[in-house]
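# quick one, structure for this:
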Amino acid sequence: MVSVIIAPDSFKGTATAPEAARLLGEGVRSVIRDADITLAPMADGGEGTAATFGGETVTLPTTDAAGRLTEASYVFDAAGKTAYIDIAAASGLPAVADDPVPTSGDTYGTGVLIADAQTRGAERIVLCLGGSATVDAGTGILVALGANPHNEQGLGLRKGGGQLGELAGFDTAQLNIPAAAVEWVLLTDVTAPVTGPQGAAHVFGPQKGASPEEVALLDAALAHTCDILDVDPATPGYGAAGAVPVSIHWLSTMLHGSDSFVHVLPGAPVVADALGLPEAIPQADLVITGEGAFDDQSRTGKVVGTVAELVAGTPATLAVAAGRMDADPGDGVIAAELGDGGVDKQLFDAGARIAADYLRISTAQG
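Predicted structure coming up:
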């Protein structure tokens, strides 16, 4: 019996990771009827990451990046006293895509989810930092937890990263200390610093609707915020999600005296560990991963690269399905570029082609 693990990322805009895994699996089974298939949909810290962890789904009213009332969900593992929260759930780009808010949007809605999780018993917040619509350095989260930004005159700042150039400090008289004092695990698929050409504003600001003038404004505001909060703007990963780690670092350090309660980690390996892939992959015959576009960045902290690293050195054969193959996946890797038709057919056909190629290779080798 052929043992198959299917661990794709989402195919953004076309299929979620669970949908992609299911369809690829159906394609494999159409060729290898008795295959032992394990579906392990992956994520790398972006939208959908929280759902890869086990626990109860909690849904509650909150606000989106523009401050409008919405609903958002997170996953709460009561036994582990851990909440898994996608920043995109409340503060994501799709909700404001028609009217972006790069300078005025904030992460307050995410802070509401964090506060709620703590009331349910969460002592650890795993915050998944992909897909945000904001560049507010996480100050909206601070406001939701009772730390309010003010200028030199003591007046409160309007929300959004565009105002942070006036930041003088935070009023913490109403701080929700239990929520602020949790352990923070920040999952990201980028190593971007806060400021500069590779920073939050310059790289991700345009994706969030920022004009060149707004990018310059936000970059300067983030630099000022780091100065006020005593955070090194060159710290790798601290530019993720509009520099959310900046506020979390300051908040936790203020309460604990160090940053020992803040962990910025690459998302894909953490998800892979949670799914048991490091133990399962060496026992598999075929491992299939995939994403919307395979390119030179796919092996640098993304899902495909993480799965490829786990397969390396094992007897398993690696296969990659992608909407576009813009780079060579390497020797011995089965590549399947999606073809024509609806996404369901494309992924099913890709799974079938991978299975046929695997049988051909294994027969030739053995």
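
# all contacts plus neighbour counts: C-alpha atoms, from now on.
Will do.

# as a check, name the ranges of all strands in the stretch 151-300 of the chain.
Counting by DSSP state E, counting those that start in this stretch, the stretch 151-300 of the chain has strands at residues 169-171, 183-188, 262-266, 286-294.

# now render those strands as JSON lines, adding mean neighbour count and distance to residue 149.
JSON lines is the format used below for the strands of the stretch 151-300 of the chain (neighbours: other C-alpha atoms under 10 Å; distance: least, C-alpha to C-alpha, whole Å):
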{"stretch": "strand 169-171", "mean neighbour count": "17", "distance to residue 149": "4"}
{"stretch": "strand 183-188", "mean neighbour count": "23", "distance to residue 149": "21"}
{"stretch": "strand 262-266", "mean neighbour count": "19", "distance to residue 149": "21"}
{"stretch": "strand 286-294", "mean neighbour count": "25", "distance to residue 149": "40"}
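
# just put the ones you listed in a markdown table and tack on distance to residue 144.
What follows is these, written out as a markdown table (distance: least, C-alpha to C-alpha, whole Å):
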| stretch | distance to residue 144 |
| --- | --- |
| strand 169-171 | 13 |
| strand 183-188 | 16 |
| strand 262-266 | 19 |
| strand 286-294 | 35 |
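
# those: which one's closest to residue 105?
Within the strands of the stretch 151-300 of the chain, the stretch nearest residue 105 is strand 169-171; the backing value is 18.7 Å (C-alpha to C-alpha).

# from the contact counts, what lies against that closest one?
Using 3 or more C-alpha pairs under 8 Å, 6 or more residues apart in numbering; DSSP states H and E as the contact test, the elements touching strand 169-171 are strand 148-150.

# need the longest helix for this protein.
Assignment by DSSP state H gives helix 343-365 as the longest helix of the chain.

# this one next, for a side-by-side:
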Amino acid sequence: MSSSFDPAPSPKIVIAPDSFKSTASADEAAEWLAEGVSSVIRDAQIILAPMADGGEGTSALFEGERVCLPTTTADGRLTEAEYTFHAATETAYIDVAAASGLPAVEDNPAPLTGDTYGTGVLIADAETRGAKRIVLGLGGTATVDGGTGILVALGVNPLDEAGYQLKPGGGSLERLAGFDTAKVNVPAGALEWVLLTDTTAPATGHDGAAHVFGPQKGATREDIELLDRGLARLCEVAEIDPQTPGLGAAGGVGIGLMWLSTMLHGNDEHVHIVPGARVVADSNGLTEQVDGAALVITGEGRFDGQTGTGKVASVVGELASDAGAVFAVAAGRFDEQPAEGTIAVTLPEVDDVREQLVQAGAEIAVAYLNTSTVQG
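All right, here's what the predicted structure looks like:
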């Protein structure tokens, strides 16, 4: 006979967290949350489905060879970055955050001069290995350059009215007059582009890349206005609608890529802006795995106003709701409260990340058992 605290024999529990920035990968977070859950619900059928939404760690969730090569950070310093190349499907999975991410410049952010050149190096390398399609994760960047750094790496130089090349970064884009395409890397630029976004933000305006994401990249109020004007000018020269949903992801990287692809193909049909978390959920089987689940758990570093615009927690929550499962979130902090009925657990203040997640998993399990008992 089941105990009063056991809502169902061997409940199916799906654990699908995002990475916790530089402290825990999505795989580690899933394992450690599961350890906590199983310490309380010992007979649970636990399924791990590490998630990402286009930010740090997305490319590592896809199958293929991990490629590591020298490149540059957002502020131009030498570094190494990895991406995944799946030869059978001729697809490269690249995170913009791998080379152009915020952690590498966190101590000295460069919102006006940081650029995505280092990501362009990875893209060019993938094309030489036989990639015909680039799945580009657009999250966690330190840049607001509209993808112009990638363009420079692919042989396209942005110019001012006098014909001089602009300095790197979004701070100079308001002086953009055109592009020098004499040395463009046609094979790389003509690839199929799948842009995984973690936001629906447009390129410009108060809901755009500079205003929403600029502050976390170190931009002052004056910087934000300058960057916003720069992205608006880039969209004007590129003849792209700045209000396109998702175009504000990764500091407007999609603007430059859409312009390049349209210039080479004559249309924008080879650039696809899609919700990253949905693509990952379909790829790792989460969409099917939540079917029949009693409890679905996710986690992320911070649950805030941006969470509901396409990040992992919002997508996992929607899948849990559709499946009729109890939904739980573990987060380092909650700047906003999740939807009513969600089990929300703040990570405990202990030094060890693994212990934080194990304890959070156990706390979620206890809350789930209590909720299930109360509900019958």
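
# now the longest helix of structure 1: buried residues?
Along helix 343-365 of structure 1, these residues count as buried under the neighbour rule (16 or more other C-alpha atoms under 10 Å): 343-358.

# structure 1: which residue goes with residue 200 of structure 2?
Under the alignment (TM-score structural alignment), residue 200 of structure 2 pairs with residue 191 of structure 1.

# can you check residue 29 of structure 2 too?
In structure 1, residue 29 of structure 2 lands on residue 20 (TM-score structural alignment).

# who wins for proximity to residue 64 of structure 1 among the strands of the stretch 151-300 of structure 1?
Smallest distance to residue 64 of structure 1 across the strands of the stretch 151-300 of structure 1 (C-alpha to C-alpha): 20.1 Å, for strand 183-188.

# average offset of the closest one relative to structure 2?
Compared with structure 2 after fitting, strand 183-188 of structure 1 deviates on average by 0.9 Å (mean C-alpha distance after the TM-score superposition for structure 1).

# for that strand, packing partners?
Using 3+ C-alpha pairs under 8 Å, 6+ apart as the test, strand 183-188 of structure 1 ends up in contact with strand 124-128, strand 262-266.

# just put those strands in TSV and tack on distance to residue 78 of structure 1.
Below are these laid out as TSV (distance: least, C-alpha to C-alpha, whole Å):
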stretch	distance to residue 78 of structure 1
strand 124-128	11
strand 262-266	21
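
# now which residue in structure 1 aligns to residue 286 of structure 2?
Superposed on structure 1 with TM-score structural alignment, residue 286 of structure 2 falls opposite residue 277.

# burial count for the residue lying closest to that match once chain neighbours are set aside?
Ranked by C-alpha to C-alpha, 6 or more residues apart in numbering and with sequence neighbours excluded, the top spatial neighbour of residue 277 of structure 1 is residue 310, at 7.8 Å. Summarising burial for residue 310 of structure 1: neighbours were counted as other C-alpha atoms under 10 Å, giving 20.

# ok, now residue 104 of structure 2?
Counted with other C-alpha under 10 Å, residues neighbouring residue 104 of structure 2 total 19.

# is it true that the match of residue 29 of structure 2 touches residue 12?
No: using C-alpha atoms under 8 Å as the test, residue 20 of structure 1 is too far from residue 12 to be in contact (10.4 Å).

# who has more neighbours out of the two?
In terms of neighbours (other C-alpha under 10 Å), residue 20 is the more surrounded of residue 20 of structure 1 and residue 12; the figures are 30 against 13.

# just say helix, strand or coil for that one.
For residue 20 of structure 1, the secondary structure call by DSSP: H, G, I helix; E, B strand; the rest coil comes out as helix.

# check the gap between residue 21 of structure 1 and residue 149 of structure 1 for me.
44 Å (C-alpha to C-alpha, to the nearest Å).

# what about the two, which has more around it?
Applying other C-alpha under 10 Å to residue 21 of structure 1 and residue 149 shows that residue 21 carries more neighbours, namely 28 against 24.

# hang on, that one packs against residue 8?
Yes: counting by C-alpha under 8 Å, residue 21 of structure 1 touches residue 8, with 6.1 Å between them.

# noted, bye for now.
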